Structures are given as structure tokens and as C-alpha cells.
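Participant: this one's structure only:
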């Protein structure tokens, strides 16, 4: 999975925050749901427009940020 296919940054969507597939689903909201102890299955059931790969990409993006690497440098 190319992370850049799942996580997009567009200044016209959610004020340029990293989002899932150009939708109005910021990565931080996905992380908030995980932090609140929602399971992947619960997230996907409540939000059918999301895919399991979107959740995994959000976690991968967060890992990249804490590692100091940039999205542009990742395939």
C-alpha cells in the first residue's frame, strides 16, 4: 500500500490537515477514535465510507510523523 494513496493533504480540505483519501476525514479523527478504544470493526461499522486500509494508513502516517520522516519521502 502506498501511504500517499491513502493519506492526502489538500489546502482546500479540512484546512490542509492530512486526510483519508481526500475525504473530510482527518487522520487525527481516526486516531481519536482509536484512542477512545474503538475497534477497527466498530469504526468501520459506524463509518462505512472508511476502509480498514484507511485506519492502517492513519496509524502509519502517525508513526512517520514521530519518526521525523516526511510523507513525500515514503512509497
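Facilitator: Everything's here; your move. As the structure is a prediction and not an experimental result, all values here were calculated from the model.

Participant: C-alpha from now on. contacts and neighbour counts both.
Facilitator: Will do.

Participant: Give me the residue at the spatial middle of the protein.
Facilitator: residue 58 (3.0 Å; CA atoms, centre = their mean).

Participant: Isn't that one up against residue 4?
Facilitator: No. Residue 58 is beyond contact range of residue 4, at 10.8 Å (criterion: CA atoms under 8 Å).

Participant: this is the other structure I want to compare:
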């Protein structure tokens, strides 16, 4: 799957999870899914735990984090 189509799965909506990046506008935060993966859970295990998510959703989280880390400057949002 292309990077751009994977990243389309990540949404930022101020009305969902306080504007944090989520998977497909659901209440699954990218940050939380990355924490599961970094703790050693496999994508296959997480697919069982979260049956409404797809393998590509987890790949999108990883891709999103990779792109975020490549950013040279960070901007704070002022509300």
C-alpha cells in the first residue's frame, strides 16, 4: 500500500480525542497503538484485541510516526 493512502487512515479532528491523531476518526489514538506495538504486542495480536481495525491501520500509525520524526521543526498549536 502506498504511503499516501496509508496516511489517509490517520485523522485529526478536534472533536475526537482532543484533536490527537486517531485511526479513521475512531477513538483509537495513534499514540496508544504505537505504545502497544513498542511494548511487544504484534499486529496480529492487536487485530484480535481490536477487531474493527485493519492491518493497514497499524502500518499507518508506524508511517505517521516515521514522518513526524523526520520533521525538523515542531509547531505548537495555540487554542
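Facilitator: Thanks, I have it. Bear in mind the structure is a predicted one, so any value in this text is a computation, not a measurement.

Participant: Would you mind measuring from residue 71 of structure 2 to residue 53 of structure 2?
Facilitator: Using CA to CA, to the nearest Å, residue 71 of structure 2 is found at 27 Å from residue 53 of structure 2.

Participant: Between the two, tell me which one has more neighbours.
Facilitator: More crowded of residue 71 of structure 2 and residue 53, by other CA atoms under 10 Å: residue 53, with 16 against 8.

Participant: give the contact list for that one.
Facilitator: When contacts are counted by CA atoms under 8 Å, 6 or more residues apart in numbering, residue 53 of structure 2 is found next to residue 47.

Participant: and it, what pairs with it in structure 1?
Facilitator: Residue correspondence to structure 1 (TM-score structural alignment): residue 53 of structure 2 is matched to residue 50.

Participant: In structure 2, what residue spans correspond to strands?
Facilitator: Counting by DSSP state E, structure 2 has strands at residues 10-11, 22-23.

Participant: what's the spacing between the first one and its chain's center?
Facilitator: So that's strand 10-11 of structure 2. Centre-to-centre, strand 10-11 of structure 2 and its host chain are 7 Å apart (CA atoms, centre = their mean, to the nearest Å).

Participant: so how much does that strand differ from structure 1 once superposed?
Facilitator: Superposing on structure 1 places strand 10-11 of structure 2 at an average distance of 0.2 Å from its equivalents, by mean CA distance after the TM-score superposition for structure 1.
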